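Engineer: only the shape, not the letters, is given here:
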């Protein structure tokens, strides 16, 4: 199995990755609390279209190392940087889903967008999840604290039902099955409990609004208008205002997990953007 080692932090981190194809490189960054396996559909679509597709497990998830610390966004983004450098990638498109949007934006802050040609944010938490006085459409603090409390007291119980809301399951049974929920539960339940909690703290508490101006490449933004996990008004609506060169698409009826439920629409937008 292929691993890269990130030795830039306090302790070395082994990063599990998959690298398929030989065309222009596209890096897929998964959401919380899943792994690279969440990109199964898009990986096949991109390979069929002739792209080189690299996906990896965020530290603490999938087969990557499960360190005690290092779940702030700059540490997480250093893993993305090592993927790019050690595979010697140029003119990369970096694609972040949900939490993964944070690594996309932070990459421009920490590394100036070096070697990156395009960016994609899908159902992204960017720029701010939490409700604040100047972000009234965000998620209220009591709800975010409730998630963290549930993860600390009964993580498995919380994860068992989490993905029903992730996919708006009752409204999308014609687009997915119970097996999809079981698959996601299996992936999420095997992640590091520490990483699951600390990454939740990172995506819930990081304010990327000052960093939007740093995104200096053409950026595709996709969000579902029925996202019950990441409110579109506090996320992509704001990202589209703060990122200069963006193309913004709202998918009607799309839940948070729209890469599965609305795969055809997402994949078409992605391929059209990559071809431009």
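Structural biologist: Done, it's in. Computed from a predicted structure; not experimentally measured.
Engineer: all contacts plus neighbour counts: C-alpha atoms, from now on.
Structural biologist: Fine.
Engineer: can you list contacts of the host helix or strand of residue 119?
Structural biologist: With elements delineated by DSSP states H and E, residue 119 resides in strand 116-122, which encompasses its position. Contacts of strand 116-122 with the rest of the structure, by CA atoms under 8 Å, 6 or more residues apart in numbering, involve 90-98, 101, 104, 217-223.
Engineer: Produce a ChimeraX select command limited to the buried residues of those.
Structural biologist: A single ChimeraX command selects the buried members of these (16 or more other CA atoms under 10 Å):
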select :92,93,94,95,96,97,98,101,104,217,218,219,220,221,222,223
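Engineer: in helices only, show me the contacts of strand 116-122.
Structural biologist: In helices, judged by DSSP state H, the following of those are found: 101, 104.
Engineer: state the distance from residue 178 to residue 167.
Structural biologist: Distance of residue 178 to residue 167, computed by CA to CA, to the nearest Å: 11 Å.
Engineer: neighbour count winner among these two?
Structural biologist: Regarding residue 178 and residue 167, a neighbour count based on other CA atoms under 10 Å identifies residue 167 as having more, with 27 against 10.
Engineer: ok, second structure coming up, stack it against the first:
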């Protein structure tokens, strides 16, 4: 399996399929590059070189105790892109991965990135404060940390239900999707999973969004129970200089089913335009 060893000695696992213009995919918490299996094939079939990595602490990458923060995640991504010598890159990030690719493009990869796509992404900042009264109360994130620390196996099983919107009326529940969410979550070491909650909830990326100089597609489901659209995508679109907001009615946080099919088609259209 291919690995990159970063400057601080962390091993980052990555996989790639296809050839052509590069697309780099960054996954959400607590998942891994396996969350992008459909996109790895579909985008490769469309003529692209598609790369997905496991964030430090996640999947097959090193089980890290340190560096579980948004800036280090973005630096790891920068080292991967430099290692593979990618140019004219499209970076795509879901949830925490959306924060990762935005920070990477804004602070480390401006000379290599051509377009950015975020899906259910955490920027500009999730946690509620005096400056962000529409955010999510800190107690919600404290409960996530407590759940991970107390019984992460059961916590991931329960989280998967709202993650994919399976708790909604008339939802077509996939036990397989729930099981795979659990499988991927259990690969994250506890310290990395715990610390990442602070990274995805408390990192202020307002300046990152303002600094972007390339087109960005901001995709978000309007029934996202994990990263509410009003405090995320609807604010982000007003901070970027060249952005398109695409709202998916009734879509959850997790990328699955008909939402995934439409999203992937829209991403390809965005990449190929202009």
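Structural biologist: Now that the structure is in, tell me what you want to look at. Quantities reported herein were computed from a predicted structural model and do not represent experimental measurements.
Engineer: now the TM-score, please.
Structural biologist: Overlay of the two chains. TM-score (TM-score structural alignment, normalised by the length of structure 2): 0.95; 273 aligned residues with a CA RMSD of 1.5 Å.
Engineer: how far away from the center of its chain is the strand holding residue 119 of structure 1?
Structural biologist: In terms of CA atoms, centre = their mean, to the nearest Å, the gap separating the centre of strand 116-122 of structure 1 from the centre of its chain is 12 Å.
Engineer: likewise stretch 120-137 of structure 2?
Structural biologist: For stretch 120-137 of structure 2, the distance from its own C-alpha centre to the chain's C-alpha centre is 17 Å (CA atoms, centre = their mean).
Engineer: in structure 1, what stretch matches it?
Structural biologist: Stretch 120-137 of structure 2 falls opposite residues 123-140 of structure 1 when the two are matched by TM-score structural alignment.
Engineer: mind listing the strands for the stretch 101-250 of structure 2?
Structural biologist: If DSSP state E, counting those that start in this stretch is used as the criterion, the strands of the stretch 101-250 of structure 2 fall at 113-119, 216-221, 243-248.
Engineer: distance from the second one to structure 1 after superposition?
Structural biologist: Same thing as strand 216-221 of structure 2. When structure 1 is superposed, strand 216-221 of structure 2 averages 0.4 Å from its matched positions, counting by mean CA distance after the TM-score superposition for structure 1.
Engineer: which stretch of structure 1 lines up against that strand?
Structural biologist: Under TM-score structural alignment, the alignment places strand 216-221 of structure 2 onto residues 219-224 of structure 1.
Engineer: again, but for stretch 80-94 of structure 2
Structural biologist: Counting by TM-score structural alignment, stretch 80-94 of structure 2 corresponds to residues 83-97.
Engineer: quick one: the matching stretch to chain centroid distance?
Structural biologist: 15 Å.
Engineer: and the contacts of that stretch?
Structural biologist: The set of residues that contact stretch 83-97 of structure 1 without belonging to it, under CA under 8 Å, 6+ apart, is 4, 24-31, 101-104, 115-124.
Engineer: separate out the buried members of these.
Structural biologist: Neighbour counting by 16+ other CA under 10 Å classes 4, 25-31, 101-104, 115-124 among those as buried.
Engineer: with structure 2 overlaid, how far apart is the helix ranked longest in structure 1 on average?
Structural biologist: Counting residues, the longest helix found in structure 1 (DSSP H) is helix 141-166. With both structures laid over each other, helix 141-166 of structure 1 and its partner residues in structure 2 are 1.3 Å apart on average (mean CA distance after the TM-score superposition for structure 1).
Engineer: which strands or helices does that helix pack on?
Structural biologist: With contacts defined as 3 or more CA pairs under 8 Å, 6 or more residues apart in numbering; DSSP states H and E, the secondary structure elements packing on helix 141-166 of structure 1 are helix 178-189, helix 193-205.
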